[in-house]
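Asker: The following comprises the amino acid sequence and a computationally predicted model.
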Amino acid sequence: MATSTATDTGRRTLWTGATLATLAGERDWGLVPEGALAVEDDRLAWVGPIAELPEGWRGADVEVIDLGGALVTPGLIDCHTHLVYGGERSAEFELRLQGATYEEIARAGGGIRSTVAATRRAGEDELHALAVPRARALMAEGLTTLEVKSGYGLSLEDEAKCLRAARRLGELGLSVRTTYLGAHALPPEYEGRQDDYVDAVCAWLPELMQQGLVDAVDAFCERIAFSPAQTRRVFESARTLGLPVKLHAEQLSDQDGAALAAEFGALSCDHLEYLSDAGIAAMAESGTVAVLLPGAFYFLRETKLPPIAALREAGVPIAIATDHNPGSSPGLSLLLMLNMACTFFRMTPEEALRGLTVNAARALGLPDRGRLAAGLRADFCVWDAAHPRELAYWFGRNPLRFAVAGGRSRMSVHQ
């Protein structure tokens, strides 16, 4: 069991006695033995070997914290979750084990629609209360930045309450980004009127933005969801408002969604098991991040791997995320995602950790985090580990001592 509390670390704090995995370069761990971090307010003021500490950080006004040989990495970032929802779908898990496919369950009225019904029945306070322990579980393994998508309300009122509940998770000490995913599924009241629903999704966006609830816009482009043409309409609405886009793309089939998203300069395309060479080329040209979701791959017992080698060769940044949701990835372990990325996708431990830090930050359009470097946000994790590869090696073991988010220390106590 883990609990977390937040305490102010002060304006000028020096963290010493650590091995730093800065991930500051394009390759390798960026290891700094006998390293130190100088934190001023919510920023990293200096990062490097303690022997090279600037004179201005040796004064009496600096609080010094000795980490006793711990490993320090950037704070972990979960760049794709559906953390706010009502109900659960364990019955569908049983059905899949008996042979039903995810697509068959969705077409029979289960899947996302069943979660929509439960989410609509719940009030904002209840949704927030349900999401808090999920967020705390991720925080207990080093989470400092969280993305939460809507998409289980599918009406203006219900989408808004989900986004508000997600925003409130920031009260836990997290940095929270909210993504509007109105184009997630067709609600029952729009049965047979999919284009009318897309009109509604586009019409709700300005009001949600005006309420300060939208950082990005997402859509589910798939045979069981929305077509490329319908997705384009959603993206055009987002572009009119100056909002960045993301896309659930090529999860169950190749719909050329990645190329469409890249055309709009998408921050990320996510899932990507059926991604084509043309889609990879388009993503490479636009700088779009590939977000891979090993939890969904595992839970749905998928067999078609995302084209990892081709993404690497093309220079497409690769992030990983939990994709936490009640239907296809009910996992709440960032460390397990590291291990799964290595075991299922054959990513290296360094690639996997970059996927939860450097590239996850890129997938959210947040260049001020994901690495340990002067000027960036003071988000970092302190681990009982000798080398960062251990974070992907173990599963079922949590070596986190505590995480620091925005210069504030969140102690993690394991009992």
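Answerer: Now that the structure is in, tell me what you want to look at.
Asker: contacts, neighbours, all on C-alpha from now
Answerer: Fine.
Asker: right, and Ile320 touches Leu293 too?
Answerer: Yes - if you go by Cα atoms under 8 Å, Ile320 and Leu293 touch, sitting 5.8 Å apart.
Asker: Please compare the first structure with the one that follows:
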Amino acid sequence: MPAAQRHDPERRKVPRQARRHRRRSGDGGGEVTVRHLPFVFAVIRADFAIRHIRQLVACAGPAPRRGAAQADAPIVADGALASLDGRIAFSGADRDFARDVQLAGDARIIDGRPFSVVPGFVDAHTHAVFAGDRGDELRRRLAGATYAQIAAEGGGIVSTVRATRAASREELVAATRGRLDEMLACGTTTAEIKSGYGLELESELKMLRAVAELSRSHSMDLVATFLGAHEVPGEYRARRDEYVTLVAREMVPAVAAERLAEWCDVFCETGVFTPDESARVLEAGIARGLKPRIHADELGPSGGSLVAARVGARSADHLIFVPEEGIAAMARANVAATLLPNAAFYLKLGRFAPARDLIRAGVPVALATDVNPGGGFSPSMPFAMTLACFAMGLTFEEALVGATINAAWSLDRHDEIGSLEPGKQMDAVLVAGDAIDLIRVGAASIRAVVKRGTIVWGNA
């Protein structure tokens, strides 16, 4: 890889030094020496730059990263990064910056010597839109109650459904905006958000319209996922097949008609949706242009990983109890594993997803927070990375790739975000000290967050 990567659509390809050759004169005389005058080396224009970066970790290269390549995140010491109109124009060593980059007169220049810079985090699995509060469930969980026990007593997802159905879209937008602000402060610049707390047509549409409104007004980029098959609502418990039909035949077409979501998800879990029901919903989404992803093997080996491979899902998420055959099927079908260590931690499951087995099998591993009202509200991607390292055996580089370029690939956004490469959005996180200082619990190491070439949180 070259020391610096450069992008300018108007850049001319020119030689670095004068060339010299001999030719015969046209009248048959002797040889004549022709000397080409030196060209001025083409200049990259920029209106935002970070110079003399302590450590630049661009995560550049192809996506997704799998196997040994999951750890491909080289460090450039004394690096530089520059953008024009929110797009990266230069990424590389600072020694090349002075020669290659021309800054606009009003350009913002940041002294990067105190900082390491990594790509903005991509949180590929959240339930950030909801109403109500389930803080009482945390007390019960700490006292020993399980997820299944709480759900059986009317808590869990069903509790949030009641509150979300009663809330207005304006109330959902206001509540969610504060959560997104917390996520942004933790370095997240792009987040996926699911519906799934409506469980009837109008409430599901209300949630997705709230996501659309926030996408237009918040600094973060948001990616919407329809999750009408999150749970079977109480009114359909005795006729669950009717609810699956409602989701597949009424909700999916309505969501697609308004273009409110890009993805379709389903909670494939024992006691929730079976593998066949899950496939039915996802195939209905595919028929309407909604790409598939799935909650799989979270509380037990539910068959979700096999469904993911069967329908060609981009990602299977959770995977705490994924069986060997599920891992093999995902590897063959090129399905990403989006792992949510925060959820396993808060649910006190006593185990985490087998990240090392997934990496050895060649499955691309992404990370996400699973921001939600019950299974642990943690907006922090660095915390997810920390748990991934200490509880799942990832290296720092593997965790960083999982939180950036692989997560972007899992959302089909890898051409736009997830790495600091010319042409992509200038989304970056400034970390005090070395990049590995992101791996910590307690005092935050993030000093600033950049979105499209503008500091949207913090100071630098």
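Answerer: Alright, I've got the coordinates. Small disclaimer: the values here were computed from a predicted structure and weren't measured.
Asker: Please state their TM-score.
Answerer: The TM-score (TM-score structural alignment, normalised by the length of the first structure) is 0.93; 403 aligned residues with a Cα RMSD of 1.9 Å.
Asker: rewinding a little: tell me which of Ile320 and Leu293 of the first structure has more neighbours.
Answerer: Ile320 (33 against 26; other Cα atoms under 10 Å).
Asker: What's the match for the more buried one in the second structure?
Answerer: Using TM-score structural alignment, the partner of Ile320 of the first structure in the second structure is Leu367.
Asker: for Glu285 of the first structure, same thing?
Answerer: Per TM-score structural alignment, Glu285 of the first structure is aligned with Arg332.
Asker: part of a strand, is Gln387 of the second structure?
Answerer: In this structure residue 387 of the second structure is Leu, not Gln. No - counting by DSSP: H, G, I helix; E, B strand; the rest coil, Leu387 of the second structure is not found in a strand; it is helix.
Asker: can you tell me which residues contact the nearest residue to it once chain neighbours are set aside?
Answerer: Ranked by Cα to Cα, 6 or more residues apart in numbering and with sequence neighbours excluded, the top spatial neighbour of Leu387 of the second structure is Pro341, at 6.1 Å. By Cα atoms under 8 Å, 6 or more residues apart in numbering, the residues touching Pro341 of the second structure are Phe352, Ala353, Leu367, Ala368, Thr369, Ala384, Leu387, Ala388, Ala391.
Asker: Kindly report the same for Arg134 of the first structure.
Answerer: Here Arg134 of the first structure is in contact with Leu83, Leu332 (Cα under 8 Å, 6+ apart).
Asker: do Glu285 of the first structure as well
Answerer: Ala262.
Asker: again, 7 Å this time
Answerer: By Cα atoms under 7 Å, 6 or more residues apart in numbering, Glu285 of the first structure lies in contact with nothing.
Asker: Kindly report the same for the one 5 residues further on.
Answerer: Contact criterion Cα under 7 Å, 6+ apart gives Ser268, Cys269, Asp270, Val316, Pro317, Ile318, Ala319 as the residues in contact with Ala290 of the first structure.
Asker: coming back round to it: make sure the match of Glu285 of the first structure is indeed in a helix.
Answerer: Yes - counting by three-state DSSP, Arg332 of the second structure is located in a helix.
Asker: doesn't Gly402 make contact with the match of Ile320 of the first structure?
Answerer: Yes - counting by Cα atoms under 7 Å, Gly402 is a contact partner of Leu367 of the second structure at 5.1 Å.
Asker: Touching stretch 21-36 of the first structure from outside, list them.
Answerer: Under Cα under 7 Å, 6+ apart, the answer for stretch 21-36 of the first structure is 14-20, 47-50, 72-74, 350, 371-373, 388.
Asker: whoops, stretch 289-298 of the second structure was the one
Answerer: Contacts for stretch 289-298 of the second structure (Cα under 7 Å, 6+ apart): 262-269, 282, 285-286, 302-305, 308, 313-322.
Asker: so Glu34 of the first structure is in which element?
Answerer: Under the criterion of DSSP states H and E, Glu34 of the first structure resides in strand 31-40.
Asker: Superpose on the second structure and give me the mean offset of that strand.
Answerer: Mean deviation of strand 31-40 of the first structure from its aligned counterpart in the second structure after superposition (mean Cα distance after the TM-score superposition for the first structure): 1.4 Å.
Asker: That strand maps to which residues in the second structure?
Answerer: Counting by TM-score structural alignment, strand 31-40 of the first structure corresponds to 75-84 in the second structure.
Asker: What is the helix or strand following the strand holding Glu34 of the first structure packed up against?
Answerer: From strand 31-40 of the first structure onward toward the C-terminus, using DSSP H and E, the following helix or strand is strand 43-49. Where contact means 3 or more Cα pairs under 7 Å, 6 or more residues apart in numbering; DSSP states H and E, strand 43-49 of the first structure is packed against strand 31-40.
Asker: max-length strand in the second structure?
Answerer: Longest strand in the second structure, counting residues (DSSP state E): strand 44-56.
Asker: residue closest to the middle of the second structure?
Answerer: Geometric centre of the second structure, nearest residue: Val122, 2.5 Å, by Cα atoms, centre = their mean.
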